[in-house]
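*Asks:* Got a predicted structure here, sequence first:
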Amino acid sequence: MRLEAIAERVGLSASPCWRRIQRLEEGGFIRARVALLDPDKMKVGVTVFVAVKTNQHAMAWAERFCRVVETIPEVVEFYRMSGDTDYLLRVVVPDIAAYDAVYKRLIGSIELTDVSSNFAMERLKYTTALPVNYA
């Protein structure tokens, strides 16, 4: 969103709005400014949610697993979970064959108990915006 549009939305002129944005950056509320790329135009329109289970719960194994996942650029989100799934990954790829290569790289790099893949059929909601009324 452009500065002028933000200023108009919050009822300020551009200069005071810009100073507030800078204070939010300095305070750590704004971590980064990014460009959101269109996954279809980037040829990564297939989203796969990968649930990983392991019987390994040693810190050394967990650190190694994190290092492995960090080397796979198709993994765009990575969470340690509670419940039946130990880790959840969101993977973006152009097609099933590309996902299969990611899967083989993952299972070839570290011992896992179970890997379950679910392909998203349709994106119904997607946002990077956080709810601001709790801050």
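*Replies:* Cool, got the structure.

*Asks:* From now on I want contacts and neighbour counts done on CA atoms only, so please keep to that.
*Replies:* Will do.

*Asks:* Surely residue 69 is in contact with residue 106?
*Replies:* Yes - here residue 69 lies in contact with residue 106, judged by Cα atoms under 8 Å, at a distance of 7.5 Å.

*Asks:* where along the protein do the helices fall?
*Replies:* Using DSSP state H, the helices found in the chain span residues 3-10, 14-26, 59-70, 96-109.

*Asks:* What residues sit buried inside the first one?
*Replies:* In this case it means helix 3-10. 6, 7 (16 or more other Cα atoms under 10 Å).

*Asks:* okay, now the one to match up with it:
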Amino acid sequence: MDRIDQKILDLLQADATLAIAAIAEKVGLSVAPCWRRIKKLEDEGVICRRVALVDRRKVNVPMTLFVSVRTTRHAIEWVEHFRKVIADVPEIVEVWRLTGDIDYLLRIVVPDIDAYDAVYKRLIERVELADVSSAIAMEELKYTTAVPTGYIKPSRR
């Protein structure tokens, strides 16, 4: 990858609906080479998928909670069961396995506290957890899905 690939990634992260011609113009390429670069980034898995980002407030899930989970079980079969359970809960939009005192951190979006309580009950009904602690997000100061591309190590083409 090089600086042109970096620019392409930055443009697509900002707006994945950009026409290839528009991207090509912005990065100083003609359409065919630009398309080939994008295709290569997709084939190599650098571009994983293209999605529509939805304003959660406009679809009535304005509340974000961060839920810390601890477990006493650290067996592979427990983790696989946990993966299946969280995959079936659409309100759980992110889950991270952590080091330290907390085993997992979940980000959950819901309309209100009653909806969160229902998610919580579904979760504890299906998977054994040692401790669950929730924090309600009061204000979103920054949110982005774009990853920084400034760390890309140039490769020779």
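*Replies:* Everything's here; your move. Everything numeric in this text was worked out from a predicted model, so none of it was measured.

*Asks:* what would the helices of structure 1 look like in CSV with distance to residue 119 of structure 1?
*Replies:* Shown next, in CSV, are those (distance: least, Cα to Cα, whole Å):
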stretch, distance to residue 119 of structure 1
helix 3-10, 36
helix 14-26, 36
helix 59-70, 19
helix 96-109, 9
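
*Asks:* Among those, which comes closest to residue 118 of structure 1?
*Replies:* helix 96-109 (11.0 Å; Cα to Cα).

*Asks:* whereabouts in structure 2 does the closest one align?
*Replies:* Using TM-score structural alignment, helix 96-109 of structure 1 lines up with residues 113-126 of structure 2.

*Asks:* Need the contact partners of the matching stretch.
*Replies:* Counting contacts by Cα atoms under 8 Å, 6 or more residues apart in numbering, the residues outside stretch 113-126 of structure 2 that touch it are 85, 86, 89, 91, 108, 110.

*Asks:* Verify the contact between the fourth one and residue 112 for me.
*Replies:* Same thing as residue 91 of structure 2. No - Residue 91 of structure 2 is beyond contact range of residue 112, at 11.6 Å (criterion: Cα under 8 Å).

*Asks:* the more surrounded of the two?
*Replies:* The neighbour count for residue 91 of structure 2 versus residue 112, taken as other Cα atoms under 10 Å, is higher for residue 91 (19 against 13).

*Asks:* hang on, the earlier thing: compile the contacts of stretch 113-126 of structure 2 into JSON lines and extend it with columns for distance to residue 147 of structure 2.
*Replies:* Output for those, formatted as JSON lines (distance: Cα to Cα, whole Å):
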{"residue": "85", "distance to residue 147 of structure 2": "28"}
{"residue": "86", "distance to residue 147 of structure 2": "24"}
{"residue": "89", "distance to residue 147 of structure 2": "26"}
{"residue": "91", "distance to residue 147 of structure 2": "23"}
{"residue": "108", "distance to residue 147 of structure 2": "21"}
{"residue": "110", "distance to residue 147 of structure 2": "25"}
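
*Asks:* Now flag whichever of those is closest to residue 137 of structure 2.
*Replies:* residue 108 (10.2 Å).

*Asks:* In contact with residue 37 of structure 2, which residues?
*Replies:* Residue 37 of structure 2 sits next to residue 5 when contact means Cα under 8 Å, 6+ apart.

*Asks:* quick one on the thing from earlier: and the furthest pair within the contacts of stretch 113-126 of structure 2?
*Replies:* 85 and 110 (17.5 Å).

*Asks:* Which residue in structure 1 aligns with residue 142 of structure 2?
*Replies:* So, by TM-score structural alignment, residue 142 of structure 2 is matched to residue 125.

*Asks:* what's the answer for residue 83 of structure 2, then?
*Replies:* The alignment partner of residue 83 of structure 2 in structure 1, by TM-score structural alignment, is residue 66.

*Asks:* okay, now its match: neighbour count?
*Replies:* Using other Cα under 10 Å, residue 66 of structure 1 is surrounded by 14 other residues.

*Asks:* same check, this time on the one 5 residues further on
*Replies:* Residue 71 of structure 1 has 10 neighbours, counted by other Cα under 10 Å.

*Asks:* State the distance from it to residue 2 of structure 1.
*Replies:* 34 Å (Cα to Cα, to the nearest Å).
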